[in-house]
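S.K.: pasting the sequence and the predicted model now:
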Amino acid sequence: MTGSEVNVSFPDASIDYRRHPECYRIGHGERGVFHVQPYKDELLPLWAIRNEADARQAIEDLSARYRAYREQDDFVGMDMARKYLQMGYTRARRYARYPGGRKKDADGSLRQPGNADPEKARIAERYQVALDAVRSDDAYLRAKRDYQRRRKADRRR
């Protein structure tokens, strides 16, 4: 199966993206975090923003998993670990800015952002540091470029 032979929408939870990395799409933001298997099953249990202690452990575990994927030359795993770090940042920021993490009131009107939860703001900062480390990692940047070149070459065939 090659990327050009597969015409499925991304993400498709029925695909094993480790066996078929050509089906993976980098996409924007956190797309695929709950569907890209087997990475979802490996990374989601590690992810947390409940409190600073849990978040600190989650960041350590996700970063360790990222390094393991990097050692295995598994770009999809590296990118998915990046997405879980990004999700930690974005979710913690939302809770830091909006009471209960809700951007809208019960009547549907938008709430004004504020400083709702200082602990979540600190958690977001921790996730941001780990996310920035991945985004600037030479091995990640090189693997991403290589992956994009292969995808482009596969589409031309």
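M.R.: Okay, I see it. Residues are numbered from 1 along each chain as shown.
S.K.: when you work out contacts or count neighbours from here on, use the C-alpha atoms and nothing else.
M.R.: OK.
S.K.: and the helices in the chain, which stretches?
M.R.: With DSSP state H as the criterion, the chain has helices at 39-43, 52-71, 75-97, 118-135, 138-156.
S.K.: what is the last one packed up against?
M.R.: Looking back up the chat, that one is helix 138-156. Contacts defined by 3 or more C-alpha pairs under 8 Å, 6 or more residues apart in numbering; DSSP states H and E place helix 138-156 against helix 75-97.
S.K.: counting contacts, what elements does the helix it packs on pack onto?
M.R.: Short answer (3+ C-alpha pairs under 8 Å, 6+ apart): helix 75-97 packs on helix 39-43, helix 52-71, helix 118-135, helix 138-156.
S.K.: excluding covalently adjacent residues, which one is nearest to the residue nearest to the spatial centre of the chain?
M.R.: Computing the C-alpha centroid of the chain and ranking residues by C-alpha atoms, centre = their mean puts residue 83 first, at 0.9 Å. The spatially closest residue to residue 83, leaving aside those adjacent along the chain, is residue 30, at 5.1 Å (C-alpha to C-alpha, 6 or more residues apart in numbering).
S.K.: measure that neighbour to residue 53 for me?
M.R.: As judged by C-alpha to C-alpha, to the nearest Å, residue 30 and residue 53 stand 23 Å apart.
S.K.: who has more neighbours out of these two?
M.R.: For residue 30 versus residue 53, the count of surrounding residues by other C-alpha atoms under 10 Å is larger for residue 30: 17 against 11.
S.K.: take the one below as the second:
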Amino acid sequence: MFNEKEYFKKWDPSVDYRKNPHLYNIGKGQQGVLICEPYKSEICQHWRFKTPHEASISASKIYTLFQSYLKEHDFVGADMAKKYLHMGFTRARRYANHRDGKKYDEDGNVLPQEHDAMTCDKARSAEIFKEYWRIARENPLYLKLKRKHKARLAQLVEQRFCKP
């Protein structure tokens, strides 16, 4: 069950994560993607998946931002851009599977997939985002910065809680 209070302990909309990268929690999947500023404002404006054409432009622009963040060794920005690519894939898939975006009926049962769920425009949009997301998450510099970020956070926790 979603716990809003716990969620906002991990990602605080009032924090500038560019100035305070040590406060950034990587989380799982797309967690924090609609909260972490200034990245949300920089990336979200480019996020579109309605048609394959829009998805192609969007994914390319977001991947360019990803590369720019990496060039600056800005792990948080790169991670956020990667999450938007991931979210483009998952949201486009959701609408490919269920035109109205609703996966469950009022009783909580999964609704049947659309007959063209694997071939419609949203399915093609999803594939575009999926490929950019794969390239981003496998990027060697991204993976190196991710390891460094995790190590830095572990060191901060150790300093805070393991003082003699």
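M.R.: Arrived safely, thanks for sending. Since the structure is predicted, the reported quantities are computational estimates derived from the model, not experimental observations.
S.K.: just give the TM-score of the two.
M.R.: Laid over one another, the chains give 0.90 as their TM-score (TM-score structural alignment, normalised by the length of the first structure), with 150 aligned residues with a C-alpha RMSD of 1.4 Å.
S.K.: and the helices of the first structure: which comes nearest residue 19 of the first structure?
M.R.: Among those, the nearest to residue 19 of the first structure by C-alpha to C-alpha is helix 75-97 (10.5 Å).
S.K.: superpose on the second structure and give me the mean offset of the closest one.
M.R.: Once fitted to the second structure, helix 75-97 of the first structure is off its aligned match by 0.4 Å on average (mean C-alpha distance after the TM-score superposition for the first structure).
S.K.: just the angle between that helix and helix 52-71, please?
M.R.: Helix 75-97 of the first structure runs at 160 degrees relative to helix 52-71, counting by axes from the mean of the first three to the mean of the last three C-alpha atoms, to 10 degrees.
S.K.: got a list of what the residue nearest to the centre of the first structure touches?
M.R.: Residue 83 of the first structure is in contact with 29-31, 33, counting by C-alpha atoms under 8 Å, 6 or more residues apart in numbering.
S.K.: rewinding a little: quick one: the residue nearest to residue 83 of the first structure and residue 86 touch, right?
M.R.: Yes - counting by C-alpha atoms under 8 Å, residue 30 of the first structure touches residue 86, with 6.9 Å between them.
S.K.: circling back: need the helices of the first structure in a markdown table with distance to residue 20 of the first structure, can you?
M.R.: Below are the helices of the first structure laid out as a markdown table (distance: least, C-alpha to C-alpha, whole Å):
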| stretch | distance to residue 20 of the first structure |
| --- | --- |
| helix 39-43 | 12 |
| helix 52-71 | 15 |
| helix 75-97 | 10 |
| helix 118-135 | 23 |
| helix 138-156 | 12 |
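S.K.: so which of those gets nearest residue 13 of the first structure?
M.R.: Comparing these by C-alpha to C-alpha, helix 39-43 comes nearest, at 9.4 Å.
S.K.: who touches the closest one?
M.R.: 33-34, 62, 65, 77, 80-81, 84.
S.K.: for residue 116 of the first structure, state which of those is nearest.
M.R.: Minimum distance to residue 116 of the first structure across the contacts of helix 39-43 of the first structure is 22.9 Å, recorded for residue 84 (C-alpha to C-alpha).
S.K.: tell me how many other residues surround the closest one.
M.R.: Neighbours of residue 84 of the first structure using other C-alpha under 10 Å come to 27.
S.K.: from residue 9 of the second structure, how far out is residue 53 of the second structure?
M.R.: Distance from residue 53 of the second structure to residue 9 of the second structure, by C-alpha to C-alpha: 38 Å.
S.K.: residue 137 of the second structure too?
M.R.: From residue 137 of the second structure to residue 9 of the second structure the distance is 26 Å (C-alpha to C-alpha).
S.K.: between these two, which one's more packed in?
M.R.: Neighbours were tallied for residue 137 of the second structure and for residue 9 using other C-alpha under 10 Å; the higher tally belongs to residue 137 (17 against 10).
S.K.: apart from its neighbours in sequence, what residue is nearest that one?
M.R.: Residue 137 of the second structure sits nearest to residue 82 (C-alpha to C-alpha, 6+ apart), 6.7 Å away.
S.K.: what's the answer for residue 133 of the second structure, then?
M.R.: residue 85 (5.1 Å).
S.K.: ok, that neighbour - contacts?
M.R.: Counting by C-alpha under 8 Å, 6+ apart, residue 85 of the second structure makes contact with 59, 62-63, 129-130, 132-133.
S.K.: hmm, try it at 10 Å
M.R.: Residues near residue 85 of the second structure by C-alpha atoms under 10 Å, 6 or more residues apart in numbering: 30, 47, 55, 58-60, 62-63, 66, 79, 126, 128-134, 136-137.
S.K.: what do you get for residue 44 of the first structure?
M.R.: So, once contact is read as C-alpha under 10 Å, 6+ apart, residue 44 of the first structure ends up touching 33-34, 58, 62, 81, 84.
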